[in-house]
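Novice: Could you work out the structure for the sequence below:
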Amino acid sequence: MLSRIRAAYARIEAVDRPEIWIDLRPEDEVEAEARAVAARVAAGEHLPLAGRLLAVKGNIDVAGLPTTAGCPAYAYRPEADAPVVARLRAAGAIVLGTTNLDQFATGLVGTRSPHGAVRNAYDPEYISGGSSSGSAVAVALGIVDLALGTDTAGSGRVPAAFNGIVGLKPTRGLVPTAGVVPACASIDCVTVFARTLPEAEQALSHMTSGTLPSLPGRPPGPWRIAVPAREQLGELDEGWAEAYEAAIEQLVTAGASVREIDLTPFTEAAAMLYEGAFVAERYTAVGSFVDKLIEEGSADLDPTVAGIITRARGIPAHQLYADHDRLAALRTRALAGLADADALLLPTTPGHPTLAEVAADPLGVNARMGRFTNSTNLFDLAAVAVPASEVSGLPFGVMLIGPAFTDERLARIAGLLRPETRIAVVGAHLTGQPLNPQLLSLGARLERTTTTADAYRLHALATTPPKPGLVRVGPDGGGAAIEAEVWRLPAEGLGRLLAALPRPMALGSVELADGERVPGFLCEPAALVDAEDITSYGGWRAYLQGDPAPRQP
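Specialist: As a prediction, the model looks like this:
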C-alpha cells in the first residue's frame, strides 16, 4: 500500500496538473491511514478495497477536509464523511483528497472554477468535461484508482467519455446523497469513476443502500438495444457518427439485436433541464448564498455559474407545475419507446470542444454537451458511460441508458463493448526496443509502420532507458517526418499506459503522414533544453544505429 501511495504522489508531481485538486491530504497522513488499513487486513478483516486510492469531488463531505463545492467562500468543515465516502473507506479505500469541479456542480465543461479549468487528460487544449472534472482526470492520469463524482445533467458521464474511463450513474436513490452539496437535490446522483468496468462495479457495490429490487423477468433472447435514426442525433463532431456506428456493430457482433427508437422525448426533456423551470432548484440549493457573494463583490464566484443560478430566482411557480406536467408526458413517451429494449445506446456527447471554444461560448457549448445526458435523471433512468474507441487521437465514449434499477443489466451489456484504440510510438516502445514488452503485455499488436506528418522534431533525452522526445513544431518551424509505428490495443490498455507515463513524456494527438491523428507519446518542450536534436536521422532507430547518411529535415 505504501508503495502505491508514494507512486501516486510522484505521479501528481510528474503530471503537474494542480488544477485537479482543491485539497490534497499530506502524504504522511495518507500513509498513516494505509498502515491502519493494512493492520486491519492483517487482523483478519475482509476489506475488498484495501489500498485502493480514492479521490472525492469537492462537493462531497470528507472528514478533515473542507467542503467547498468549488467556491472557497462556501467552505465548511464536515464532522463526518458523507455516507458514500464512509462506505468506501470501510471497505479499505483511502482518500487522497478532494477534487476540482464546475462550481456548485453547475456545468458539463470542467472550466467553471476559481481553481482553474481542469484540462483533458489526453490533450490539454481540450476540456476535461464537468462538473466532476478533477475526479475523472485523477483517474485517467493514474493518480487514483477510483473517484467519486456527482451527476445531475451528465456530470458523472461526460468527463468519463472525454478522458477514456468508465462512469457509472446509478439509479436515483440507490446511493445516498447525504453529505453532498446539492445541485438539484431531487435528481442528484453520486457516481463513480474507474479505468475499467469491473473496478467501477466493485466500488458501486459498496456505495449502494442495499440490494437492487427484483425486476420483472425479461423475455428470453439476445440483448435488445434501442438506437435512434442517424438524423435524430443532430450535428456530431467529425468522425463521431462513424465511431457510434462502430459501437453498434460491436454489440451486434456480440449477439445483440438492434431496433430503432424515437429520440424526440429524450432530447426535448434534455432541453428543459436548463431552459425550463427545473433550474430553479439550483437557486433553492445555493441561491441566497450566491446573492450574498454578489452583493459583496466576491471574486470566488464563477460568473457563468452565478448567472445561471441567479436567473433562476424569478421563475414563477406556475411554470414549474406546467413543466412537471410536460415532463411526465415526455417520460411516458420515452419509456413506451424503450418498451422491451434492454438499453438505449447513445454517444455520451455530440462532440468534444476545446477550452477556447468553451471560453468563446460558455452557455452554448455546455448546452450541446448535455443533449444526450440531461434527460436521464429527469426520467429516473440508470446509465453507464464507457470508452468505445478514439477519434482524432481523443477518446470517444458511449453510454447505455435503461429503466430504474437496471444498473446491473446495463453493466453486463456494456461489458460486450471491447473497444480498441491505437497509439503512435517513435522511440523506446518501437518493435525491439526496451519498452516494447510494455505494449505487448497490454495485448497490443502492430498495425503498421509509417511516419508522422512533416511537423515534428525529435530529440534524444537523458533518460533510463534512453528514449527520444517528440515535439510538434509545425512545417514552418523546421518540422520533419519521423518514423513511427501504430499499434492497436484495448482501450483500457491505453489508460494504463497513460497512468504509468513518466515525466517529461505526455500523451497527445500525433498527426501521421496521411493526415490521420492518433494518440501518441509527445514530450514537454521544457525537457528539450540541452537535449540533442536528432531530427535529421528521421527516426529513433536510425539514430541508435548511427546512420552514416542521416536524412535532412
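Novice: Please make it C-alpha for all contacts and neighbour counts, starting now.
Specialist: Noted.
Novice: Now do the helix ranked longest in the chain: which elements does it pack against?
Specialist: Using DSSP state H to define each element, the chain has its longest helix at helix 317-338. Counting contacts by 3 or more Cα pairs under 8 Å, 6 or more residues apart in numbering; DSSP states H and E, helix 317-338 packs against helix 264-275.
Novice: Which other helices and strands does the helix it packs on contact?
Specialist: helix 317-338, helix 375-378.
Novice: Give the buried residues for the longest helix of the chain.
Specialist: Within helix 317-338, the residues scored as buried using 16 or more other Cα atoms under 10 Å are 320, 323, 324, 327, 330, 331, 333, 334, 335, 337, 338.
Novice: now that helix: how far from the chain's centre is it?
Specialist: Between the centre of helix 317-338 and the centre of its chain there are 30 Å (Cα atoms, centre = their mean, to the nearest Å).
Novice: got it, and stretch 151-168?
Specialist: Centroid displacement of stretch 151-168 relative to its chain, using Cα atoms, centre = their mean, is 5 Å.
Novice: Which positions in it come out as buried?
Specialist: Residues of stretch 151-168 classed as buried by neighbour count (16+ other Cα under 10 Å): 151-168.
Novice: middle-most residue in the chain, spatially?
Specialist: Note on the chain: the residue nearest the mean C-alpha position is residue 160, at 2.4 Å, using Cα atoms, centre = their mean.
Novice: Secondary structure of that residue: a helix, I assume?
Specialist: Yes. The assignment for residue 160 by DSSP: H, G, I helix; E, B strand; the rest coil puts it in a helix.
Novice: compare with the first, here's sequence two:
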Amino acid sequence: MTGVGAALERVVAAYARNVAVDRPEAWISLRPEAEARAEAADIDRRVAAGERLPLAGTVAAVKDNIDVAGFDTTAGSPAYAYAPSADATAVARLRAAGTVVLGKANLDQFATGLVGTRSPYGAVRGAWDPMRISGGSSSGSAVLTALGVVDIALGTDTAGSGRVPAALNGIVGVKPTVGLVPTTGVVPACRSIDCVTVFARELTLAREAAELMSGPDGVDPLARVDVPAPPLPARPVVAIPTSEHLEGLAEGWAETFRGVVGRLAASGVDIVEVDIAPLLEAASLLYGGAFVAERTAAVGGFIEANRDLIGTDIDPTVAAIVLAGAEARAVDYFRDREKLERLGLEGLRRLEGTVALLTPTTTWHPTLDEVAADPVGANSRMGRFTNFANLLDRSALAVPAGVVGGKPFGVMLTGAAFADRTLAQLAERISAPAIEVLVVGAHLRGQPLNHQLVAAGGTFAAAVTTSADYRLFALATTPPKPGLVRVDAEGASIEGEVWRLPAAGFGGFVAALPEPMGIGSARLADGSVVSGFLCETVALQGAVDITAFGGWRSFLASKA
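Specialist: Below is the predicted model of the structure:
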C-alpha cells in the first residue's frame, strides 16, 4: 500500500489477518473495517502534522467487560449488555496515544474463570492448538494477540486472568500493581482487587501500554499514584519454589522451568529456594473463603434476578460460583481477612531479601474436553501460582519462556507493589534474545506469506533498505516470491522490512523454509547486519531481474 500511513496500513493488515486466522469465537463484536480505516487515516494525518502519538500504527482488542464507546459491554452475557456513554479510562488513554480499537473480545463470563470456555459466545480455542483451551478469563484478548490480529489487547486480572492466557498462548501478560491503572468503566469481578492488564507479543510494547494507562483519573477511588521501586541491585536475588510446590506440572514443564532458572542465574542473578506454602494457602482464600462474596456484590443481583437464563445466557458454573458468595457472613469475611494478613506476612517474610518470586505461570494446559469433564477442578489447577497476587497487593508479569511438546511454556515474576519496572528488567533476562530478520518479498506485511512470520511470534520492526550491493530476481514459484542475491558489482539498494522473532519461533520458521530460500547475513544501508532471506544462485536460471524496481512491492505495482 505505497503512500499509505502506518496506522491505516496496520488496520488493513489486521482485518486481512482476522479473516486468515478464522477465529470468530475470539470476538464478541468487531468494528466495521471502514470505520476503523477512517480513524486510522485521521491518526496518520495527525502524525504527519507533527503530533506525537506513541502508539500510532498499532491496533487493539478490548476484553468485553471494559467499556468502549460505540460497543455494547456484555461481560460475556447477552442479557447483561448495556451501551456505555464513554470509553473506560484505560481505553481512552490508549486511543489518545494513537492505537485503533478494532472490537470487543470474548471472555469467561463476568471474568470468572481461568479456562476461556465459560461463555455463551463460544469457547475460545488455544492459539496454537485448537483442541486445547485458550485460558481465561481474558481468552479472546490473548488469542487475538498471539495470532497477530492485534498488537495490544486489554484484559482484566483478579485471579490470574491476565497471566494464565498469556502463558498458554506464548505472549506477554502485564498485571500491574492493583490501582495503578484505574478501573473506571470496568465491570467489576472483585472490585477491590481487579486490575486492567495488557497483552502483547513484545515486552516493550506491553510495558509501554501499561505505563500510558497508569495514574489516577479522579473517578476511581481505588486508583493509586505510582511509587517508584528501588533500582535493581547489581546482583539481585530471585526466589523460586521448593520442589514440592512444583509437583504436578504438565509433562516437561518442570525441566523447562529449571532451564529458565539456569538462564536467569547465568545472567548474574542469585537464586534461592523458598517454601511458599503460606502464599499458596492465601491463594485458596480467593474462592474458598468469604472473599468470593465480592463477586456476588458485583453481579450476583443480576444472576439472581435472571435465574431462568442459567444454562443459556448465563453460564451454570459461573452462576454457581457467584451465587455461592451470598452464603458468606460479615464475620466470615473478617476472619478470612485476618487469616489472609497473617499468611501474607509470613509469606513475604520468607521472601525477604529477594526482588521477585519466579514460578511457572500455571501448572498445565488442558484440552477442551478435559475442562468440560471437570470444569471446577480443571480451573482450580490453573491458578496455583496466580491467585494470591492481588489479594496480597503484588505486581506480576508473565512472559513466554520456551516451547514444550510444541506448545508454549510461560513463567511469571511476582514482586512487591509498585515493582512493575523491576519485574520487566528481570523478564528481559529470561526472554531469549529476539532475532532480527530481513524480508523483501512474500513475507512483507500484506503479502501472502506474512502470516508465517506472525505465527512464529514475529513483530514488525522497521522498513529498511539494503546496502547497495544486491540484486533482486522474480522467481517462478507459487506463491510468487523474489530472490535476493549479493553481488560484487552493479548492485543496488533493495527495499524490505526487518522483523523480530523470538529464538524458538525463528528456529521453527527457518526449518520450514522451502528451497531455494535460505537464511544468511544481510547488510543494511545503515551498515548494520541482520539475518536475511537469501536465494541460492542455482534458482536464478530463468528468473527475471527486477532490481530496477527497487523492491518487490514496486514490481508488483508495475504488473498491476
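Novice: The next helix or strand after the longest helix of the first structure vs the second structure, mean deviation?
Specialist: As assigned by DSSP states H and E, the chain's next helix or strand after helix 317-338 of the first structure is strand 343-347. Here the mean offset of strand 343-347 of the first structure against the second structure after fitting is 0.3 Å, by mean Cα distance after the TM-score superposition for the first structure.
Novice: what about the nearest residue to residue 310 of the second structure once chain neighbours are set aside, distance to residue 322 of the second structure?
Specialist: Distances taken as Cα to Cα, 6 or more residues apart in numbering put residue 316 closest to residue 310 of the second structure, at 5.6 Å, once the chain neighbours are dropped. In this view, residue 316 of the second structure and residue 322 of the second structure are 10 Å apart by Cα to Cα, to the nearest Å.
Novice: One more: residue 397 of the second structure?
Specialist: Applying Cα to Cα to residue 397 of the second structure and residue 322 of the second structure gives a distance of 27 Å.
Novice: cool, and residue 179 of the second structure?
Specialist: Between residue 179 of the second structure and residue 322 of the second structure the computed distance is 23 Å (Cα to Cα).
Novice: State the three-state secondary structure for the counterpart of residue 87 of the second structure in the first structure.
Specialist: Correspondence of residue 87 of the second structure to the first structure, assessed by TM-score structural alignment: residue 81. Here residue 81 of the first structure is recorded as coil under three-state DSSP.
Novice: Residue 81 of the first structure contacts residue 178, doesn't it?
Specialist: No. In this structure residue 81 of the first structure lies outside contact range of residue 178 using Cα atoms under 8 Å: 9.6 Å.
Novice: more crowded one of these two?
Specialist: residue 81 (19 against 14; other Cα atoms under 10 Å).
Novice: aligned partner of the residue nearest to the centre of the first structure in the second structure?
Specialist: Using TM-score structural alignment, residue 160 of the first structure pairs with residue 166 in the second structure.
Novice: so how far is residue 108 of the second structure from that match?
Specialist: According to Cα to Cα, residue 166 of the second structure stands 15 Å off from residue 108 of the second structure.
Novice: Residue 62 of the second structure too?
Specialist: According to Cα to Cα, residue 62 of the second structure and residue 108 of the second structure sit 14 Å apart.
Novice: ok, now residue 237 of the second structure?
Specialist: Remark: distance between residue 237 of the second structure and residue 108 of the second structure (Cα to Cα) = 36 Å.
Novice: can you check residue 41 of the second structure too?
Specialist: Counting by Cα to Cα, the gap from residue 41 of the second structure to residue 108 of the second structure is 34 Å.
Novice: These two: who's more crowded?
Specialist: Neighbours were counted for residue 41 of the second structure and for residue 108 using other Cα under 10 Å; residue 108 has more, 33 against 18.
Novice: is it true that the more buried one touches residue 136?
Specialist: Yes. With contact defined as Cα under 8 Å, residue 108 of the second structure reaches residue 136; the gap is 5.9 Å.
Novice: anything in contact with each of those two?
Specialist: Both residue 108 of the second structure and residue 136 are in contact with 114, 115, 116, 117, where contact means Cα atoms under 8 Å, 6 or more residues apart in numbering.
Novice: so who does the match of residue 160 of the first structure touch?
Specialist: 135, 142, 172, 173, 199, 398, 399, 400, 410.
Novice: Equivalent analysis for residue 504 of the second structure, please.
Specialist: 402, 403.
Novice: wait, is it part of a helix?
Specialist: Yes. Membership of residue 504 of the second structure in a helix is supported by three-state DSSP.
Novice: what number of residues lie near the residue mapped onto residue 386 of the second structure from the first structure?
Specialist: Matched by TM-score structural alignment, residue 386 of the second structure corresponds to residue 373 in the first structure. Neighbour count of residue 373 of the first structure, defined by other Cα under 10 Å: 28.
Novice: same check, this time on residue 359 of the first structure
Specialist: Using other Cα under 10 Å, residue 359 of the first structure is surrounded by 12 other residues.
Novice: Assign the equivalent of it over in the second structure to helix, strand or coil.
Specialist: Superposed on the second structure with TM-score structural alignment, residue 359 of the first structure falls opposite residue 372. Following three-state DSSP, the label given to residue 372 of the second structure is helix.
Novice: right, and the helices and strands packed on helix 264-275 of the first structure - which one's nearest residue 76 of the first structure?
Specialist: helix 375-378 (27.9 Å; Cα to Cα).
Novice: for the following helix or strand past that closest one, packing partners?
Specialist: Counting by DSSP H and E, the next helix or strand C-terminal to helix 375-378 of the first structure is strand 381-391. For strand 381-391 of the first structure, the packing partners by 3+ Cα pairs under 8 Å, 6+ apart come out as helix 158-162, strand 166-169, helix 240-253, strand 394-403, helix 407-414, strand 420-425, helix 491-499, strand 517-523.
Novice: Figure out which of these is closest to residue 200 of the first structure.
Specialist: Of all these, it is strand 166-169 that lies closest to residue 200 of the first structure, at 6.9 Å by Cα to Cα.
Novice: what element comes up after that closest one heading to the C-terminus?
Specialist: Sequence order places strand 189-194 as the next helix or strand after strand 166-169 of the first structure, per DSSP H and E.
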